[in-house]
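> here is a sequence with its predicted model. Questions after.
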Amino acid sequence: MTGTTGSFHVEKEGDDQLILVTLPDLPADYQASLLDRYGDIYFLVDFLNGHIPLEKIEILITYGFDLDECTLNKLPSLKWVQVFQTGVEHIQLNELENRDILLTNVRGIYGNSISEYVMSFILYFMRDMERFIENQRLQIYNRSILPDEVYGKTIVILGAGAIGREIAKKAKLFQMKVIGVNTTGSPVEGFDEMYTFDDRNQVMGKGDFVVALFPVTDKTYHCITKEQFQLMKKSAYFINVGRADLIVEEDLIQALQQEMIKGAVLDVFNEEPLPKSSPLWEVDTLYLTPHISGKTKLFYQRCIDIFDENYRAFKAGDQLAFNFNYQKGY
């Protein structure tokens, strides 16, 4: 490794394809793990300015934010892009499709981490932890105001996929009522009720907690606005661990400032990193985290395991897992 813009190159005998990794935050121990497993591999933060044979790179591991026409022009041999996240809406997909480049993402690795994240905030709010933390700071010993319980509360989960099912499972352990929304309204194990997307307004007022998990499509874009916040209980909390474009951020700010709802949690934002000038920072009842709900200390190993399986399939000419379908858009 030669600093943050350098590369670590290891050559092994054989016909291994050259791999370029452009993950700027990949820990050193995981870099070592990749080096142990594969042939020619380079690590580079700003790979466009690196001293590596870009024209020979066949496999790229990335988050996808560095993929544009200019980058792809410098990688003429690129055959496969492995994105270490689920969302690919930020990638210029038409450029990859036109060059017949395989695109794979990672799926099925976020259920445990995101469900823990959601439940941690639910417990934080119900057990009034903020007040106790503040009282400790002020050296106040006060037992007169009692906290609430999660028991018997209702959670509405907008999106009943793998992550939604895992949240439902954990919510059930706390004896919550679980209401879900999916495309068809078809029943899903672990949910007490299920509604269609078009009927989502019917459930917004039922939840003590409303959790957004929908993928962004033409139909779900800005599907949660002032109208939906007005339907929620004034005592309810909104949690977005899906996509930023599911909501209108200005409407959420207004809903909180006007006390339409009690509080909200955002882990995704229209602009990331969230700039210091964003008004979101100034809302007292809004809790912000830096797109970290699905990213724990186990994240990289789970991604590498998926890449490892796909790498063997790629070498064998077999179908890759989680291969993006350009025609279907997912």
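Thanks, I have it.

> alpha carbons only for contacts and neighbour counts from here, please
Will do.

> tally up the residues packed near the closest residue to Pro273 other than its chain neighbours, please.
Of all residues not flanking Pro273 in the chain, Pro290 sits nearest, at 7.4 Å (Cα to Cα, 6 or more residues apart in numbering). Other residues near Pro290 come to 12 when the count uses other Cα atoms under 10 Å.

> separation between Pro290 and Asn142?
Going from Pro290 to Asn142 by Cα to Cα, to the nearest Å gives 33 Å.

> kindly report the same for Leu288.
For Leu288 relative to Asn142 (Cα to Cα), the value is 28 Å.

> here comes the other one, which I'd like you to weigh against the first:
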Amino acid sequence: MRVGKITKVHCYGRFAIDALDASMSALGGRRLIACRTETEFVAELGQIEAVLGIGMPVDNWSRAERLRLIHLIGSGADSLLPAKGLSSDVQVANARGISAPAMAEFAVSTLLGLTKRLPDALTSQHAREWKRHHPRLISGATLLVVGAGPVGREVAQRARALGMYVIGIRRTGAPHPGFDEMHSADRFAQLATRADAIVMAVPATARTRQMLNADVLDRCTANCLIINVSRGDVIDEEALSARLHAGVLGGAALDVFQREPLPATSPLWDAPNTIITPHVSWSTPDYPSRVVDLFFTNIERVESGQPVINPVDHVRGY
């Protein structure tokens, strides 16, 4: 692992550029190079030492001979990994944990809204129709949280405070004190039969792609609620939409989709008791500044030969 001063800092994408522009004092004498287009970024590849961004347009990283740090502005690494030609010496970090409270609040607030049938109530309100939609009780219900990372743990904490029984799923299945039960991912379909609601909070990898598929959905109870704050690829959207419209699921709250923006032709838009939001569950006013602070902390750690905070495994993808 190389040590020593990083003299230039690159950024790619509007979010990263705006965030760094607002934090110029943090550069510490380093030169900032903003790449606004794919062409600019690819042209700079051989000069990059540390970069902040997401969705970087590189087919082969072998020319990035000076690269020491890739820092993602979000928690997902699916837009980067697997990365052809990327040296194992390059440290990859993400922003996991920064938005965990906000995403947990989104998951639990939409869970409450669906349980109380607020989407149906708003539809009736807009139609000026006096129609009763009978709410259910969330206390005593069973929540299945898929993913026991920072977001999943924050969701579990809030759900238990509301009186829910919380079952967790993680890769290892190792117990965690924040959950009433913990199991490995191979038991997902079996556990779905017990769930009054399922929150998807897993990273997008080859192993989690369409993890919530038709088979799992068919095992869910007729009132089961589906909340997704992870990535659209972890759900079979076609299967979910079909079951929502058929009335064999209780509803859904979806903040992420396989294709974003969600096409106007998607049947998910008018699925019953469903909340659609445009990938905003992570958003808080201080998110950009906190990402930049973490980025420069990790630059300093790379310069001194230390491992980064929030490392991402090149092989596992999270």
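Perfect, I can see it now. Please read all numbers here as calculations on a predicted model, not as lab measurements.

> now which residue in structure 2 aligns to the residue nearest to Pro273 of structure 1?
If you follow Pro290 of structure 1 across to structure 2 using TM-score structural alignment, you land on Pro278.

> in which helix or strand does its match reside?
For Pro278 of structure 2, there is no enclosing helix or strand under DSSP states H and E.

> ok, it touching Val256?
Yes. Counting by Cα atoms under 8 Å, Pro278 of structure 2 touches Val256, with 7.0 Å between them.

> can you map out the strands along structure 2?
For structure 2, applying DSSP state E gives strands covering 8-12, 31-35, 50-53, 69-72, 91-93, 142-146, 165-170, 181-184, 197-200, 225-228, 251-254, 274-276.

> whereabouts in structure 1 does the fifth one align?
Residues 102-104 of structure 1 are where strand 91-93 of structure 2 aligns, taking TM-score structural alignment as the criterion.

> that stretch vs structure 2, average distance?
Taken over the aligned residues, the distance from stretch 102-104 of structure 1 to structure 2 averages 2.3 Å (mean Cα distance after the TM-score superposition for structure 1).

> picking up where we left off before, mind listing what the match of Pro290 of structure 1 touches?
Asp255, Val256, Pro261, Leu262 (Cα atoms under 8 Å, 6 or more residues apart in numbering).

> contacting residues around the last one?
Pointing back at Leu262 of structure 2 there. Pro278.

> how close does it sit to Leu217 of structure 2?
The value you get for Leu262 of structure 2 to Leu217 of structure 2, if Cα to Cα is used, is 21 Å.

> now the first one
Relative to Leu217 of structure 2, Asp255 of structure 2 is positioned 18 Å away (criterion: Cα to Cα).

> do you have the helices of structure 1 handy? List them.
Taking DSSP state H to define them, one finds helices in structure 1 at 28-37, 69-73, 93-98, 111-126, 129-138, 162-173, 201-204, 226-231, 249-257, 299-316.

> centre of the chain to the third one, how far?
In other words, helix 93-98 of structure 1. Taking the mean of its C-alpha atoms, helix 93-98 of structure 1 sits 23 Å from the chain's own mean (Cα atoms, centre = their mean, to the nearest Å).

> contacting residues around that helix?
Looking at what lies outside helix 93-98 of structure 1 - Cα under 8 Å, 6+ apart - the contacts are Asp68, Glu69, Leu102, Leu103, Tyr326.
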